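Trainee: This is the structure alone, sequence omitted:
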């Protein structure tokens, strides 16, 4: 489903969507496991979720995981884990926070995180998230799955480690089979610079871009605000 809104309403709309998804899972199975995404737009959402009154008393039943991470220590300025903590989604809420050990050698970090995912429910041999959150880059990447990267073809492992030449760095990411196995997917897209790519992946299904793989999934909702001229991720 495509949900279009204005940048001023994007985070409030995403908050309501997220809370509805969480409460439905908690009511159904008493647990909500979500893979978080990095970036400026999700950070603003996490700040609001940490203060959300409807979630009070439920954080102990919520597992926060990560869809991807940079190969950096947890205190590094580029760490998604650090960003989430600073946004207010931290153990003080009583939440279970399962980070990717980005301080390890990337391949070892991917293996370690894959073992952590073993505590989740499984479906079809893959970890089963109630929700996977994603952003979309202007280049059509999702999580840390970039156009042309080797980990796009990973069909055996739930977590991959791959160098990103354009960024001169390593990334650790959930693989496409795990993302596609999620009960719900929320893709947040903000910024006028994403408009052309959004057209390519949603309406043309261009297979050159990883986001096109998500556009084919029935459980994916796209929450979009393209009127924001500032840089967003």
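Mentor: Done, it's in. Bear in mind the structure is a predicted one, so any value in this text is a computation, not a measurement.

Trainee: from here on, contacts and neighbour counts on C-alpha atoms
Mentor: Will do.

Trainee: who's in contact with the longest helix anywhere in the chain?
Mentor: Criterion DSSP state H: the longest helix present in the chain is helix 7-29. Helix 7-29 has contacts (Cα atoms under 8 Å, 6 or more residues apart in numbering) with 31-32, 41, 44-45, 48-49, 54-55, 61, 130-131, 190, 223-228.

Trainee: ranges for the helices of the protein?
Mentor: Taking DSSP H as the test, the helices found in the chain are 7-29, 40-50, 80-87, 106-116, 176-181, 195-199, 211-215.

Trainee: Give me the buried subset of the contacts of helix 7-29.
Mentor: Buried members of those, counted by 16 or more other Cα atoms under 10 Å: 31-32, 41, 45, 48-49, 55, 61, 130-131, 190, 223-226.

Trainee: One more to weigh against that first structure:
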């Protein structure tokens, strides 16, 4: 199955210009959702690149109190850990806002992410669905959120999240499910680095259905914000 028709690609010379364009574009989407529905929902990722564009997004003039924010995935660590995506979002996004959105973290007090799925389904169902905007990154193996190549991604499951263990660096995680990610009005995938851009080109030319990135594109349209 060809996925080429599902992609809109925006290429930038540097991370600063990418961040500026991403923030402005995301703000338009969120403002439109608030105007139409009275509220909006935003999903953001962890990682290094978001520490650059999230502060810029936080500066956008929006009624953030009408926006629900959650994460695409989370490591099963305390929110004070340097490995915590929740900590990253609080430090690089929420702390830069004058008006606070309604933030829904993914880490719970359960010992194992398996035990948290039911509660997280309840928490996440409070967000306006479909999500107004999901911003994702992609790993060099084609994983998105914490959905890794070879994982069973059950599209028939009603769960909004699923536990995950990355093959390269085993650690407990929770991720929004593929079904949840697809249930979005708009998806932006941020791709930085030559290796990842080459992988995108390769997967467009020869889609591998075992790669979550490909499964996402085969299910709905995705916009790419890219730079080397």
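Mentor: Received, thanks. Worth saying up front: this structure is predicted, and the values here are computed from it rather than measured.

Trainee: which residue is nearest the centroid of the second structure?
Mentor: The C-alpha lying nearest the average C-alpha coordinate of the second structure belongs to residue 136 (Cα atoms, centre = their mean; 3.5 Å).

Trainee: Next, the contact list for residue 185 of the second structure, please.
Mentor: By Cα under 8 Å, 6+ apart, residue 185 of the second structure lies in contact with 130-133.

Trainee: burial measure for the equivalent of residue 80 of the second structure over in the first structure, as a count.
Mentor: Counting by TM-score structural alignment, residue 80 of the second structure lines up with residue 75 in the first structure. Per other Cα atoms under 10 Å, the neighbour tally for residue 75 of the first structure reads 12.

Trainee: Residue 113 of the first structure and residue 144 of the first structure, how far apart?
Mentor: Going from residue 113 of the first structure to residue 144 of the first structure by Cα to Cα, to the nearest Å gives 15 Å.

Trainee: if you count what's nearby, which of the two comes out ahead?
Mentor: Remark: of residue 113 of the first structure and residue 144, residue 144 carries more neighbours, 30 against 24, as counted by other Cα under 10 Å.

Trainee: Would you mind measuring from the closest residue to the more buried one other than its chain neighbours to residue 122 of the first structure?
Mentor: The shortest distance from residue 144 of the first structure to any non-neighbouring residue, by Cα to Cα, 6 or more residues apart in numbering, is to residue 173 (5.3 Å). To residue 122 of the first structure, residue 173 of the first structure is 18 Å away according to Cα to Cα.

Trainee: Which one of those two is surrounded by more residues?
Mentor: Neighbours were counted for residue 173 of the first structure and for residue 122 using other Cα under 10 Å; residue 173 has more, 24 against 13.

Trainee: which one in the second structure is aligned with that one?
Mentor: Superposed on the second structure with TM-score structural alignment, residue 173 of the first structure falls opposite residue 175.

Trainee: now residue 134 of the first structure
Mentor: That one, residue 134 of the first structure, aligns with residue 136 by TM-score structural alignment.
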